[in-house]
Every structure is written in structure tokens, then in C-alpha cells.
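**Q** sequence? don't have it. structure:
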């Protein structure tokens, strides 16, 4: 079958990794797979780049597909136009949650993509339940897999006295700069950072690993005892699960998606969102109580052993897209804002050549390390507003 994935950005991210894994599996079992991208400003960091055809998203016009799959809210607008017998939506999070509530029009556009009656596949039970409750839309859950050939426990399971923080430093809802500041405050362990941000150092961090290929991340996880992940929004976030596979445990906020595999005081420590005092207590408990740390690590390994690898996950994904029923689609429910963006200094400056490049570097090298760590709750999202 001819299958098209409509991808937002080909750069390194957990969500893109999931899409590439499923696409590569479909290619290897005999399907003709094409990935159409909106943005491609990265190195070839995944084996899919050498095995699958990638095309700019506007190049879809002269082709017909058996199945076309939107994977990001913006790609749904292209899905309407592409020629395909079956159209699907792979939803990895409720993406309007990533947007500040003040951006009403943008949130309305994003949420309109859930109102078309597209057959939906998702990776997490909370997303399935949310879509059913809010939009009366049914979704099939396919849990993400794990590369168990890369992610496995170390031969020496002793104490490393090292904590890992993961995530881009300039995405506010990932809350990475504040996480680093809190770990520096409460932890006596060495702090490492695994990030997709193009940085070489960060205050409070002894080692930065930037844009590391997927097959190398296990070596980093295995050198740490636990990961601290304090995101405010997630789909089914993988880093704690990856740490479980590599012999460590995790401290996280009770963010969406944690319930898929994390259990408080069994394989990890889960604390109430933004409760920084509880975070401090959790860090000190792990570092001062070897029995607690060993128990959580042991149970994390058990949890990891029960989790499917990518061969199982992607087979389930393949089964789900082939079994999806054809529905009457309501493209008229797609909403495109007609409001003209109001003038702002940033909108004016962004038109100046090279300004956005300069601004990104300024954010990464000044605002993220020296301002954001002192802003508690940066990126915090309230419950999604009614639209």
C-alpha cells in the first residue's frame, strides 16, 4: 500500500522519533512509505532518513495514497487536500495545551482538528479519554515501543551519584532551566543534561549532551541513578521509561501521561505539580536512603521488562491503520483564524534578516540560563479553556 505521513518538523524530538519508527516498520514490511515534512533543518539523525523517501509537504499534489496520516495539528490542514482513500490522525498530545491561554485564536485552530471525525490513533489512555469526553471522538491506543537493543541495564548496577535532566532548555512547558536550578539546590549528585537544544554548556550542569543520536542515549542513561523530569505537559513521555530500561528511576510531576507506567513509591516518585518543597524532599530521600533508591530501581526494571519493544508497538500501529473504518469527514469544522495579527515589536523585528537567529541564540545563552531558572511555574498550563 502507498502510505503517507505528514510530518511537522524532522528535527530531533520524542514525537518525531515515534513517527519515524512506525514509518520505518511499515516500509520494512513492504509498504511504499513517503514522509512529507513542513520543516527539515537537521542532520539525518535516524535510520529512517536513509530508508524512506522524504518530500516537502507541497509536493503531495500529483500523488494518490491508500492511507495518509496527519501527525501534527498543522498537517491536518494539508490532509484535507491530499488525495488518499483513507485519512487518519495520529495524536501524540492535545497540542492546544502547549499554547498559552491568551492565544485564543490559535488554540481554537488546533482544537478544530479534533472535530472533523477523522479516525484517530493515539499513544496514551489519557488522550483517548480526553478526546472521547470533550469531542465524542473515539481513538485507538497504541503504546510507544522502546529500543531494547539500545536501552538496557548496566553491567555494574552500583551507585553512580549522578542525576539526569532531559529536554530542550527553551521550550517553556518542558521546564528544564527551573529543573536544573532545583536539582542544583537540593541534590548532592553530579548533574547531567540531555537536550535537543544546540548548546555546549549550561549553568549548574557538569556535562551537556546535545542532539545525541538515538542509539547513543542509553550510554548516558546508564551513567545516572535517576532522572528528574518536571514538564507541565506531556503525551506519553518516554525519558523516564527509557531510564527504567537503563537501570535508573525517576522523579516527576503528576503530569499527563505518567500514569501509563509510573507508580509512586513503587518504581518512581511522583509529586504534585509545582510542589518544589516536595521535590526537594524526594531528591534528598533518594540520595540519603540507599534502600529506597535500590527498591525503586529494581521495580523500574520489572516495569521495563513488561513494556513492548518497537516491533510489537509498530505492528499494533500497522494493524490499527489498516483496521480503521472509513468515516464521513467534516472538513467544514476546520477553523482558520481570519483575524489579522496585532502589531507587536516582535512581529516587526522578526522581519529583519537574521533577527530570529540572533534572538534564538540570545534565548539559549542568556534568558534560559540566567532568567528562566528563577521563574517558578514558567510554562505551567491551566486546564484547556472551553472553545
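**A** That came through fine. Remember, it's a predicted structure, so these values are computed and weren't measured experimentally. Residues are numbered from 1 along each chain as shown.
**Q** all contacts plus neighbour counts: C-alpha atoms, from now on.
**A** Noted.
**Q** I would like the residues contacting stretch 212-222, please.
**A** Residues from elsewhere that reach stretch 212-222 (CA atoms under 8 Å, 6 or more residues apart in numbering): 45-46, 150-154, 164, 194-196, 242-243, 246-248.
**Q** In helices, which of the residues you listed fall?
**A** Using DSSP state H, the subset of the contacts of stretch 212-222 located in helices is 242, 243.
**Q** top of the contacts of stretch 212-222 by neighbour count?
**A** residue 248 (33 neighbours; other CA atoms under 10 Å).
**Q** on contacts alone, who are the packing partners of the helix or strand hosting residue 300?
**A** Here residue 300 sits within helix 290-305, counting by DSSP states H and E. Contact analysis of helix 290-305 by 3 or more CA pairs under 8 Å, 6 or more residues apart in numbering; DSSP states H and E lists helix 239-245, strand 249-253, helix 276-288 as its packing neighbours.
**Q** For residue 207, find the nearest of these.
**A** Of all the helices and strands packed on helix 290-305, helix 239-245 sits nearest to residue 207, with 17.4 Å by CA to CA.
**Q** Using a markdown table, please lay out the helices and strands packed on helix 290-305 together with distance to residue 50.
**A** Output for the helices and strands packed on helix 290-305, formatted as a markdown table (distance: least, CA to CA, whole Å):
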| stretch | distance to residue 50 |
| --- | --- |
| helix 239-245 | 25 |
| strand 249-253 | 34 |
| helix 276-288 | 42 |
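**Q** nearest to residue 77, of these?
**A** Closest among those, using CA to CA: helix 239-245, at 30.5 Å.
**Q** same for the closest one, what does it pack against?
**A** Against helix 239-245 (3+ CA pairs under 8 Å, 6+ apart) you get helix 217-221, strand 226-229, strand 249-253, helix 290-305.
**Q** Tell me which residues of the last one come out buried.
**A** I take that to be helix 290-305. Going by neighbour count (16 or more other CA atoms under 10 Å), the buried part of helix 290-305 is 292, 293, 294, 296, 297, 298, 299, 300, 301, 303, 304.
**Q** Distance check, the first one against residue 275.
**A** Using CA to CA, to the nearest Å, one gets 21 Å for the distance from residue 292 to residue 275.
**Q** With the last one instead?
**A** As for residue 304, its distance to residue 275 is 27 Å (criterion: CA to CA).
**Q** Comparison target below:
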């Protein structure tokens, strides 16, 4: 709790410093409002979320803020959050995650587990070897910690390693780090060096314009980012003492966290000290120097460190003398963009003596280093490799735009496609396009399904889509325009599941016209369908090519039950009572003619209530998809009277459970239904024929057994497992 309060105070101070007190108050009020009313908050779907686990300002800035700037400059959308503010709900609003120095927590462990389930890539980012005690135990400062402090520090190191090992790939700063980190991951390790932000460059340019140096002084600067650098600074003390003795005009500026050694007491009048310098003020402070020192003791931990000091000094045209190890050795061109020295008193003194005595050389080195940094160490110019690495490792993502998450045949099939793609490595998002008005009406009558188990669902009216999508799929005519409006989508598909023009009677007006227009797209939408009937009229009527994959069935959800057809026979009717094309009234006209003492009537409807005149003994409303099979298995005969259907699931579902069906043939169901083979057909509108078909199934056991047997064969042939690869192929 104390840590959270301290972090909150630190963040508040930063906001006040950056944006002012008024802006801080507004942000605080906004945060409090959304904390109390989370449903009111507008969400944003972006590409990458950075999760920061570091409380130190400099690492967070370089590895979170600057890398975000790099990715934004390459067209990726990004956001960041402190690790103790991470919630599982954020998982669905991003394609990938970068964990910077994050120690493991229960939330992070579960977050990464779910990210892997949904094929969302997790990257670990680290800029120091703070991931194993075998590295950190070599730090002198750590060795001098108290037992309790050391135990706490080691716990953080070990927890950080656990997060690293759970992630898929790693991003780091130096070659030494890359080599060491490869032992902790099965994925790739990318070197993405620390670079300067646009703001750093701007502030450095302003510092260069404003600086006014005393020509009678030469100021050597040492800037320490943490208390662990005492040992490094000790390397240059003997040489500094000699320089002080030789050059009375030399001064030493020490900024940051450092214990100034007693050996420098005789020169305290020539020491300029300051505490930790905010990064915004650092360019002006550093620009007052003439030389910057960057000594590092040669340890594996230090060889993994970044070249930040050289970068920051070069931005304000100050030459650097650095230890010839690690990133300094890799990136500084000796005697061109800086001076590299081996860690001996002789070499440190020689380099210092050279630069103190030669102002022309100082200027030459500074100018060359400045040119190198401006061109090759700017966030805007250097983001390509990081963006490419992230894009390479992100899963292909697809968004299915649903008219709503309410149960319907079309939604269930779309969910099946979504699940198949997820199991084949796609990052799948369901985009609920229900309108605010429709949602308001729905809430008055039932509990709307905001979530679907096993899927990431985002509400379109509450979510701004800023991430890139490889593919988006319209699943009803009303969602086609929504797909077309999304700007950052590579492939746009329309999954046609019915002739939706005929969902509306003539005279309905605009909905009927727009439904028909959805088959006439000229913008490049690609059509796919699950019905040979749909494929045919798309080609014949609208001259649209389409790819086809049949619907299927999960037999484990539709358990087979042996029927003896004795006692009271259970009839099942399925369909929306208010839908013209479902023609549900006709099914109830048939059962009106059946003896109530011999037949029990069950009615299954996903949305509408039965009409007053319907004869219903059992009503099943809004049954969860995984429970529908139990309803079919509990009944003996299905009466299905739809006029317009693209595939028609109910007869197939009844077959799977061992029941029989009386069906009105239509363009969609004849794909797998055959009269007197796996069902009985009757002509739409012929109530007498419908009644006769029911009686025939009840009285003719031989016919009934044949239909049940062939129905089982049909159901076996239409298993989803046999269709999975075709589903994957049509989305490729």
C-alpha cells in the first residue's frame, strides 16, 4: 500500500511539472469519475501496450516512452501502464504486450497465460542484467547491502526473471545483454539501443543556443544515474587528481547520485556538485561542461550497460572519454566520435590531458559525435527494426463484426469460425456492433450478453479502433458498412449466411434496400459463404465470386439418445415467432391438428416469446449454445418450416441426437437434406401433408429407423473437425 501511495505521489509530481496544476486536477477528476463509473469510459483498441515495472525515471523513459515514440513513428498505436495497474480486461484491447523490467505478480502470470491462449505476443524488455543473482551479486553496492535489503533486492531480481521466462521474445539494448538473455528464452532477442527522443533533441538544441561558457575554465563532467556507480568513478580519481595539479583552470562537475571520495577534498573549491538532475534540465547542465567522463569497471554487468552518457553528451556537443568496454566499445569510434580508454591510470590521464589541452580536438570529436547521434540515435529515425520485429512476431489478427452477441444461428457459426482460427494461431476479436438504442431496449427485457466465454469481445460503440487488423469480417448486411469504415484493415470480408434481402417484406424500405446492396460492393470486399445456395445466387444474381466452406456440427454437444417412440411423443419447434421467413406459425398450425394426449410440444426460440395462440407445453428461451443439444436430445420429432434459409441447423442437430425431422425444403437445407432418406419433406403451406408426415414417422418404424440411421451418417459427415482446415484456408 505504501509503495502504491509513493508511486502515485511520484506520478502526480511528474504530471504537475509537465502539464501544470490545472491539467493535473482535470486528470485526477477524470480518473476518479471513471473509477466510480467504469462502464462510461471510452476504450481504445491499439497495437501495443507497454507494461512498466520500473520506478526509476531514466530506464522508464528510455525503454517505455522512447520505444513508444519509435513505434508511433512507424505507424503502430501504443499505450503504457504501470505494472500494478495492469488488469486482465486490458488483454482484449491490444495485439501485443511489452513487459519492461516487470517482476512477476499473480496478475501478470495470469495475464501472460491468457495472452498465450488468445495468441497475443508477449515481449520482455530489459536494459540491465537484473534478471539473475549470478549477475547482480557481482555489484559492489549490492554486496554491501544489509541482509534484509539484499533479500528484498534478490526477490525482485528473481521475480523479474520469471516474467522474462514466461514471455515469447525479448528486446534489449546491447550485444552483451543479447548474448546473456538468449539463455533465458526460446524466442528471439532483438537489440534496440537506447536513443534520444524528439524532446531530448529539442531541449539539447535549446541548451546549445543558451549556453555561455567561461573561457577561463575547463569543466569535466561526471553524471551518475544511480548509487551503484561509486566503484566506476573510483577508476578516474587518480587521473583527476593529476589533472587538477597540472591544470588550475580545470573544474569537476558531479551530478546525480554519488559519494564524493575524500581524496578530492583538497580540490573542493573546484568541485561543482548537484543532486539528481531531471532529464529536462540535464542538457542545460551538461552543456556547461567541456568533457564528459564515462568510466565503467570491466564486469559482465557493466559490459551489458548502454551508451546513454555518450548519447546525452553528444546531443549538446560535448566529447566523451569512456571505458573501452561493452556498448561504448561497440558504438564509439575511437578518436572520431569520442575517446576510448582501457581502465589504467596511464590511459585515463593521457586521454584527459589530451582533451584538456586541445580545444580544437574537443570541438572536432563533439561535432562528429553530434552528427552521429542526430542521424542514428533519434526515435523518429530508428524505429524500423523494432517495429519490424514486433510486427513479425504478432499473430495475424482478425475481427468478426457481429450485429450483436445475442444467440442466433448466424452468430453461432461466426463464433465457430472464430474459435477455429484462434486454435490455428490467429488473434481473434469479436466486435459487438449492437447499437446503443438496441442495447437500451434489450436491457429492459433480458440480461444482454456482454461477454462470451473463450472470446475477446469489445463493444464497437464504446471502443475506438486504432490498431491494425489483418482481416475484418462482416457477418450481417448491417455490419458491411462498419467493416468498410475501418481505415487500418488489410483484408475485408463479408461472411454471407443468407439472402438477407428477404428478411424484410416488400415495402419495408431502407433496410431491405441496404441488405440487397451489401451484395453489390464495389470497394473490394471479398465474399465467403457456408451455403452452396448462397454461393449460387451471389454468382447468378450479383455476379460475385465467393469462397465456400460448409457449416458443421460439434457432435459432443449433441448427444445421441435412443428413442423407442412409445408413450407421449415429444415434438420440437424452433424459430423466431415474429420472423416472416422462419414461418413458425405454420409449424404450430400442424401441431394444432395433433392429439394433445399423444404429443407434447416444446418450443425453442432464441429471441421472441410464443404467440398467444401457440400450443406450447415447454418453452426454451435464450438457451446457452452448449445446452441446446440437450433440448434436441429430449425430443423425438422436429418440425422445421422456414421458407428462407442458407443452411438450416435444426434438422442436422436433431439427426445428431438420433431424432427425426419433418421439413419444408428450401434453397439452403437441400444441401444436406434428402426426402425419405434422412428426413421427410412436405410442401410449404400444405398443413395436411405436414400432419401426415408426422403420423407417418410415428407409425412406420422401418422408415423411421432408416431416417435415423442415415441422419447419423449425415451428421458424422458434417463434423466441424473435418472442416477446420478449409475454414483456415478461406481466411488466408
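**A** It's in. Small disclaimer: the values here were computed from a predicted structure and weren't measured.
**Q** where exactly do the strands run in the stretch 101-250 of the first structure?
**A** 120-122, 139-141, 162-166, 190-195, 207-210, 226-229, 249-253 (DSSP state E, counting those that start in this stretch).
**Q** Please render those strands as JSON lines that adds distance to residue 89 of the first structure to the earlier fields.
**A** Converted to JSON lines, the strands of the stretch 101-250 of the first structure look like this (distance: least, CA to CA, whole Å):
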{"stretch": "strand 120-122", "distance to residue 89 of the first structure": "5"}
{"stretch": "strand 139-141", "distance to residue 89 of the first structure": "9"}
{"stretch": "strand 162-166", "distance to residue 89 of the first structure": "28"}
{"stretch": "strand 190-195", "distance to residue 89 of the first structure": "28"}
{"stretch": "strand 207-210", "distance to residue 89 of the first structure": "31"}
{"stretch": "strand 226-229", "distance to residue 89 of the first structure": "28"}
{"stretch": "strand 249-253", "distance to residue 89 of the first structure": "28"}
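**Q** looking at the ones you listed, which is closest to residue 68 of the first structure?
**A** Of the strands of the stretch 101-250 of the first structure, nearest to residue 68 of the first structure by CA to CA is strand 120-122, at 12.1 Å.
**Q** Can you tell me what sits against that closest one?
**A** Against strand 120-122 of the first structure from outside (CA under 8 Å, 6+ apart): 88-93, 128, 138-143, 320-321.
**Q** residues in the second structure aligned with stretch 227-246 of the first structure?
**A** Stretch 227-246 of the first structure lines up with residues 638-657 of the second structure when matched by TM-score structural alignment.
**Q** ok, now stretch 176-186 of the first structure?
**A** So stretch 176-186 of the first structure sits over residues 584-594 in the second structure, by TM-score structural alignment.
**Q** Stretch 64-81 of the first structure now?
**A** Going by TM-score structural alignment: stretch 64-81 of the first structure matches residues 468-485.
**Q** Run a quick neighbour tally on residue 496 of the second structure.
**A** Residue 496 of the second structure: 25 surrounding residues under other CA under 10 Å.
**Q** no, scratch that, I was asking about residue 254 of the first structure
**A** The burial count assigned to residue 254 of the first structure is 20, neighbours taken as other CA under 10 Å.
**Q** next one: the one 5 residues further on
**A** Residues within reach of residue 259 of the first structure, counting by other CA under 10 Å, total 15.
**Q** Is it in a helix, a strand, or coil?
**A** Following DSSP: H, G, I helix; E, B strand; the rest coil, residue 259 of the first structure is assigned to helix.
**Q** Can you say which helix or strand has the residue in the second structure that residue 17 of the first structure lines up against in it?
**A** Using TM-score structural alignment, the partner of residue 17 of the first structure in the second structure is residue 412. Secondary structure from DSSP H and E places residue 412 of the second structure in helix 409-423.
**Q** now do residue 328 of the second structure
**A** helix 326-331.
**Q** What range does that helix cover in the first structure?
**A** Following TM-score structural alignment, helix 326-331 of the second structure has no partner segment in the first structure.
**Q** Now the element after that helix, going C-ward?
**A** Counting by DSSP H and E, what follows helix 326-331 of the second structure is strand 339-341.
**Q** tell me which strands and helices the next helix or strand after that following strand is in contact with?
**A** With elements assigned by DSSP H and E, the helix or strand that comes after strand 339-341 of the second structure is helix 345-357. Helices and strands touching helix 345-357 of the second structure, by 3+ CA pairs under 8 Å, 6+ apart, are helix 237-246, strand 339-341.
**Q** Would you reformat these as a markdown table and include distance to residue 693 of the second structure and mean neighbour count?
**A** What follows is these, written out as a markdown table (distance: least, CA to CA, whole Å; neighbours: other CA atoms under 10 Å):
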| stretch | distance to residue 693 of the second structure | mean neighbour count |
| --- | --- | --- |
| helix 237-246 | 103 | 16 |
| strand 339-341 | 95 | 22 |
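**Q** circling back: show me what counts as buried in the helix holding residue 412 of the second structure.
**A** Buried, per 16+ other CA under 10 Å, within helix 409-423 of the second structure: 409-411, 413-423.
**Q** so the helix or strand following it matches what in the first structure?
**A** Going down the chain from helix 409-423 of the second structure, the next helix or strand is strand 427-432, by DSSP H and E. Strand 427-432 of the second structure lines up with residues 32-37 of the first structure when matched by TM-score structural alignment.
**Q** go on, stretch 679-698 of the second structure?
**A** Using TM-score structural alignment, the residues of the first structure aligned to stretch 679-698 of the second structure are 268-287.
**Q** any idea where the strands of the stretch 1-150 of the second structure begin and end?
**A** Using DSSP E, counting those that start in this stretch, the strands of the stretch 1-150 of the second structure run over residues 43-52, 78-82, 94-100, 121-125.
**Q** ok, now which ones touch the match of residue 17 of the first structure?
**A** Counting by CA under 8 Å, 6+ apart, residue 412 of the second structure has contacts residue 625.
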